[in-house]
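1. missing the sequence, but the structure's below:
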């Protein structure tokens, strides 16, 4: 028996509702034949909402019963919406995975050993640059989060604004193989301050905070990930100075 669903969604010359598209896609993936009713004007949309006594579109009907909008449809099928589960390590996993592949790609292009001290430094460096970019895309939002746990930024707020630039510089310097004394002291300094700050905030004060490592709107919990970022910077600095 064919499963059928009726979907009402807004599609005008100025606006196509993204949640309407998501609802249609979800229904199709669940094996439903979708009767897609497109509300082509604001007046038509308002008339529909008044008729069914709803505040938003899209609206889905299954077996003549109104299910609701996209969030309600997800619940109906027992699914959760990506990015709405409180905390998530997905952004950090993506960054570290891509950084590792970029490092290997650089090594392949230079026809040198894939696994070496240089490839490790490249992985750390690319990770630092990508993490710095995440912070720089909304510097104000990043600083608002960062100053709540970084010990130096708490006392000297301008440091929070400078931090992503220092991280990007250190990462680019490692990729460019600049002299160690140009890069290592900065990486060692920001990494050490960051590590001490995270240890105090999370493991001593037992505070539950969001990590600013991937930007101010991050859903990554402060703790292991941020500490790892800082340990990477410290380790890379030491390796550069020793070798």
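-> Received it, and whenever you're ready, just let me know what you need. If you're wondering where the values come from, they're calculated on a predicted model, not measured in any experiment.
2. make it CA atoms for all contacts and neighbour counts henceforth
-> Fine.
3. counting neighbours, what do you get for residue 31?
-> Residue 31 has 12 neighbours, counted by other Cα atoms under 10 Å.
4. leaving out sequence neighbours, find the closest residue to it.
-> Computed as Cα to Cα, 6 or more residues apart in numbering, the closest residue to residue 31 that is not its neighbour in sequence is residue 3, at 6.9 Å.
5. how close does that neighbour sit to residue 112?
-> 57 Å (Cα to Cα, to the nearest Å).
6. thinking again about what came up before, my read: the residue nearest to residue 31 touches residue 33, true?
-> Yes - in this structure, residue 3 is within contact of residue 33 by Cα atoms under 8 Å, at 6.1 Å.
7. related to what we said a few turns ago, quick one: residues contacting the residue nearest to residue 31.
-> By Cα atoms under 8 Å, 6 or more residues apart in numbering, the residues touching residue 3 are 31, 32, 33.
8. below is an additional structure, to be compared with the one above:
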């Protein structure tokens, strides 16, 4: 009979306390097991034990992984050891807006399917833009202060009148809700047209004229989305939605008259 191949072994030190279990310790444990390691899982169950371990090995954080008697390091170091990508927390990324627009598109298709039995309708496109406005406003409203600070880096109106940076997310959210409901079009259209036009002009100037390398405040003040084409498209979508709904509302009004 062929002897079974012995699994490689690793020793993992991680915090497991009554009121705290280190999430990175759990991730490191899962990663080691997924790589086929037999793990000697050693718990640091008190703050004193954790501090003593750090002092002994000259490290500032836990978890810490040892393979073959050699210290690999924390969770990010372990990922690097296995050749896996480690995200840069300061790197710019379009992932937040891709995730948001993907979900709002699916939501709009779902609502269209419920309402008309067909996900691919003109209403679905309208709802996609309206829901996107609402979701973007929600992200900004989580922390208006941090949003306003990032927004003031490039918005032309906010630079001249600071309160606009605080008003913007409320105006965007309100316009989105009214457009989604199809009510008070006389109010939602001018608001969306105004903030969308100012936004598009601001992004165009900052990116394509001044050539500034900035982060977009579109997903809130802590976002990592680069200011650029996506930000410009977002504002142009808002303008297009406002013009479309305004034209349709005016046409309905004329027909009713």
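-> On my side now, so go ahead. These numbers come from a predicted model, not from an experiment.
9. residues near the aligned residue in the second structure for residue 59 of the first structure, how many?
-> Counting by TM-score structural alignment, residue 59 of the first structure lines up with residue 64 in the second structure. The number of residues packed near residue 64 of the second structure is 25, by other Cα under 10 Å.
10. now the helices: where do they sit in the first structure?
-> For the first structure, applying DSSP state H gives helices covering 18-29, 42-52, 70-76, 90-109, 117-136, 139-146, 151-155, 158-175, 180-198, 224-242.
11. who wins for proximity to residue 210 of the first structure among those helices?
-> Of all these, it is helix 139-146 that lies closest to residue 210 of the first structure, at 7.5 Å by Cα to Cα.
12. contact partners for the match of residue 59 of the first structure?
-> By Cα under 8 Å, 6+ apart, the neighbours of residue 64 of the second structure are 12, 13, 14, 71, 72, 73, 74, 75.
13. can you pick the most crowded of the residues you listed?
-> When neighbours are taken as other Cα under 10 Å, the top entry among the contacts of residue 64 of the second structure is residue 14 (26 neighbours).
14. what's the counterpart of that residue in the first structure?
-> Aligned partner of residue 14 of the second structure by TM-score structural alignment: residue 9.
15. apart from its neighbours in sequence, what residue is nearest its match?
-> residue 58 (4.4 Å).
16. now do residue 65 of the second structure
-> residue 12 (4.6 Å).
17. just residue 223 of the second structure next, same as before
-> Per Cα to Cα, 6+ apart, closest to residue 223 of the second structure is residue 217, 6.6 Å.
18. can you count the residues close to the one you found?
-> 27.
19. from residue 194 of the first structure, how far off is the counterpart of it in the first structure?
-> Residue 217 of the second structure maps onto residue 212 in the first structure, with residues paired by TM-score structural alignment. Distance, residue 212 of the first structure to residue 194 of the first structure, using Cα to Cα: 11 Å.
20. got a list of contacts for stretch 91-108 of the first structure?
-> Stretch 91-108 of the first structure is contacted from outside by 113-114, 119-120, 122-124, 126-127, 130-131, 214, 220, 225, using Cα under 8 Å, 6+ apart.
21. that older thread, quick one, what contacts the match of residue 217 of the second structure?
-> 135, 142, 145, 146, 218, 220, 222.
22. of all the residues you listed, which comes closest to residue 80 of the first structure?
-> residue 220 (17.8 Å).
23. burial measure for the closest one, as a count.
-> 23.
24. for the one 4 residues further on, same thing?
-> Residue neighbour count, defined by other Cα under 10 Å, stands at 14 for residue 224 of the first structure.
25. quick one: the contacts of stretch 91-108 of the first structure as JSON lines, columns for distance to residue 19 of the first structure too.
-> Written out in JSON lines, the entries for these read as follows (distance: Cα to Cα, whole Å):
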{"residue": "113", "distance to residue 19 of the first structure": "47"}
{"residue": "114", "distance to residue 19 of the first structure": "44"}
{"residue": "119", "distance to residue 19 of the first structure": "43"}
{"residue": "120", "distance to residue 19 of the first structure": "42"}
{"residue": "122", "distance to residue 19 of the first structure": "40"}
{"residue": "123", "distance to residue 19 of the first structure": "37"}
{"residue": "124", "distance to residue 19 of the first structure": "38"}
{"residue": "126", "distance to residue 19 of the first structure": "35"}
{"residue": "127", "distance to residue 19 of the first structure": "33"}
{"residue": "130", "distance to residue 19 of the first structure": "30"}
{"residue": "131", "distance to residue 19 of the first structure": "30"}
{"residue": "214", "distance to residue 19 of the first structure": "26"}
{"residue": "220", "distance to residue 19 of the first structure": "25"}
{"residue": "225", "distance to residue 19 of the first structure": "32"}
